[in-house]
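In: compute the structure for the input listed below.
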Amino acid sequence: MLRKLLPLFKNSFLSTAQPDQSSERFFIFFDEDNNEWLGIPKSEISESELNLLIALYPLSKFSIVNHTPETKVWHDFLLSDGQPPVYQSNSNFRFLQFHLQDRFVEDHEEIESAFKGFFSEDIYIVWENENSGIVIEEMKQISLSEKEMIAMSETVESDFYVKIHFYIGKKYPFSEQLRFHFQREREYFAFGKDHINSSNIFTFERVFPAFMAYNLPKELSEKLFLELEDVFQEDPEMFVTIRTFLENNLNASVTAKKLYIHRNTLQYRVDKFTEKTGIGLKDFYGAFTVFLACLLFEQKV
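Out: Modelled structure (predicted):
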């Protein structure tokens, strides 16, 4: 079947052995029944054609052809249970995971160059697949803040016209445990991309409350959900207001600015919420409980 597609794409090729050509230029499809690979230039296939072919044939895995020896070691260590790289035990590392939301990303070298321009120290960039990768940062001095990470994401998005997500990992001392720390953060990043729409920059503290709410036992989640379900369903505007207020550390000025409302309007809605529920948001326990309920409500609607 793949052989019949060959004339439809001018610069495509067919192979009976897995191609070693870079998949940065080609989409490579595998016909398991006939043990054949078809490579189609990304510039010659439309998105609808691509979606149709993906439904029929699996895409071959991304070829790690551009890895240096150092990044190849990191790739194998983090993703393939390979041996750890050689570093002193007092070295500290941080993993910044990224995902580019665009199937037609081809300028990997240019994207790497854009990333490196934000770091004062050398970094390693490991591509996990065509659209996802890991920035490995050896932390010898103060590293990028979350604010600077936001600036970096905005630069990449404006220069390459792609949506990008980042997960900012924690600092860890060098050891074989780095792999397990990375795998845990990888799980949080995957969850954040799938379940949190309010941000494209993720951290443990930003993801974990939603992760916890998602994984609550059904009986507990239903009990908490029922406590505030009626209030939020009756007044969706109040839900957005309370959620934004809590996300911004109960800062009325910042919340009002983000919602494009007057501070008095914000205060009215907060007071109305407290009157209806009997829960004060300035109390830590009240704020925590309501925020957890907001996360559950968002997942169910």
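In: only C-alpha atoms for contact and neighbour calcs from this point on.
Out: Will do.
In: assign Ala142 to helix, strand or coil.
Out: For residue 142 the amino acid is Ile, not Ala. Put simply, Ile142 is coil when judged by DSSP: H, G, I helix; E, B strand; the rest coil.
In: also this sequence, please, to line up against the first:
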Amino acid sequence: MQNLVEFFEKETNKQINIFKYTNQPLKENQQLISFNNETYIIEMNNKFVFNHANGYFYLIHQQNLDFENLKRVLDNLYEDINVFEYNKFVVLNSSKLLEIDLSTPEIIESETYSNTLIAYLGKISDINIFNLRLSIFDEVLPFLSTDSNSNKFVTLTDLTIYNVIFLIEKEKSIYSLIDFENIKTIDKNLLHTGISFIENDLNISKTSSSLFLHRNTLIYRLEKIKEIFGLDLKIFKDAFVFYLSIKSYFASNI
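Out: Here you go, the predicted model:
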């Protein structure tokens, strides 16, 4: 009988109750089925059940969620999608990769008037993997919501980086390698400049444009970081250490 319940829940994405039919009147959400020469009542509850993951998944977080309005917007943007609430997020599921990028949250915000954060969880066929990636996103969400350098569209790469940052904060042996007392004394604009330089692929021109900084001002700040931290951000290893250290510092001050 349990297998039958699981089958119907998988097919309908609804919570199912099944019990024997004894000529009692049927309710609106009930119907009869025959199984192994017995007649049963199948009762469908409105509560959504999500036990089987398949396809491409995106999580959408809005502080002031109006689910029906958000679903309407998503249905207008994309075809053949499933949209449902799961835990405190809205899940967008599709059998194909959707055209979602950095501009998508802005489009949704213009229609829903609510700050929007989207995370791409990848192509998933295992509900356990889905729940694990959701829990990682949930864990780093406070940092994503307050980090001025973070994007509103979060990729799997971003989730990996932010998860490492939080693991650093939890793992005291690694945490102790970062000189937070020194970082506290540094102008935050200088720290954000270094982060922006790394996130713009160590490219002077791209960083200057994104920060509206003169090229020479940016170069001066990078030299200042090198002087203070002994890290040359044009070198991958130095940039890597600086990025994780500063991001961990910001995360610890949420």
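In: counterpart of the helix or strand containing Ala55 of structure 1 in structure 2, which residues?
Out: Using DSSP states H and E, Ala55 of structure 1 falls within helix 47-56. Under TM-score structural alignment, helix 47-56 of structure 1 corresponds to no residues of structure 2.
In: check which residues of that helix are buried.
Out: For helix 47-56 of structure 1, a neighbour-count test (16 or more other C-alpha atoms under 10 Å) marks nothing as buried.
In: just checking, next helix/strand downstream of that helix?
Out: Next along from helix 47-56 of structure 1, by DSSP H and E: helix 69-79.
In: and that next one, what does it pack onto?
Out: Helix 69-79 of structure 1 sits against strand 123-127, helix 178-195, with contacts defined as 3 or more C-alpha pairs under 8 Å, 6 or more residues apart in numbering; DSSP states H and E.
In: specify the angle between the first one and helix 69-79 in degrees.
Out: Same thing as strand 123-127 of structure 1. Interaxial angle, strand 123-127 of structure 1 versus helix 69-79 (axes from the mean of the first three to the mean of the last three C-alpha atoms, to 10 degrees): 60 degrees.
In: mean deviation of strand 123-127 of structure 1 from structure 2?
Out: Between strand 123-127 of structure 1 and the aligned residues of structure 2, the post-superposition mean distance stands at 1.0 Å (mean C-alpha distance after the TM-score superposition for structure 1).
In: tell me which other helices or strands that strand touches.
Out: helix 69-79, strand 132-138.
In: and the angle for the first one with helix 178-195?
Out: Same thing as helix 69-79 of structure 1. Using the same axes, to 10 degrees: helix 69-79 of structure 1 against helix 178-195 is 70 degrees.
In: circling back to that earlier point, possible to save the helices and strands packed on helix 69-79 of structure 1 as a markdown table with distance to Leu79 of structure 1 and mean neighbour count?
Out: Shown next, in a markdown table, are the helices and strands packed on helix 69-79 of structure 1 (distance: least, C-alpha to C-alpha, whole Å; neighbours: other C-alpha atoms under 10 Å):
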| stretch | distance to Leu79 of structure 1 | mean neighbour count |
| --- | --- | --- |
| strand 123-127 | 10 | 22 |
| helix 178-195 | 8 | 17 |
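In: turn these into CSV, columns for distance to Arg263 of structure 1.
Out: Supplementary listing: the helices and strands packed on helix 69-79 of structure 1 in CSV, determined by distance: least, C-alpha to C-alpha, whole Å:
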stretch, distance to Arg263 of structure 1
strand 123-127, 44
helix 178-195, 30
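In: ok, which of these comes nearest Phe29 of structure 1?
Out: strand 123-127 (19.9 Å; C-alpha to C-alpha).
In: do a quick rundown of the helices in structure 2.
Out: Using DSSP state H, the helices found in structure 2 span residues 2-12, 67-77, 104-112, 127-146, 156-170, 172-175, 180-184, 188-199, 204-211, 215-229, 236-252.
In: which of the ones you listed sits closest to Tyr56 of structure 2?
Out: Once those are compared by C-alpha to C-alpha, helix 127-146 is nearest, at 10.3 Å.
In: returning to that earlier point: burial-wise, tell me which of the helices and strands packed on strand 123-127 of structure 1 comes out on top.
Out: strand 132-138 (a mean of 20; mean count of other C-alpha atoms under 10 Å).
In: mind putting the helices of structure 2 into JSON lines with distance to Ile41 of structure 2?
Out: As requested, the helices of structure 2 are exported to JSON lines (distance: least, C-alpha to C-alpha, whole Å):
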{"stretch": "helix 2-12", "distance to Ile41 of structure 2": "12"}
{"stretch": "helix 67-77", "distance to Ile41 of structure 2": "31"}
{"stretch": "helix 104-112", "distance to Ile41 of structure 2": "41"}
{"stretch": "helix 127-146", "distance to Ile41 of structure 2": "29"}
{"stretch": "helix 156-170", "distance to Ile41 of structure 2": "44"}
{"stretch": "helix 172-175", "distance to Ile41 of structure 2": "56"}
{"stretch": "helix 180-184", "distance to Ile41 of structure 2": "63"}
{"stretch": "helix 188-199", "distance to Ile41 of structure 2": "58"}
{"stretch": "helix 204-211", "distance to Ile41 of structure 2": "62"}
{"stretch": "helix 215-229", "distance to Ile41 of structure 2": "70"}
{"stretch": "helix 236-252", "distance to Ile41 of structure 2": "53"}
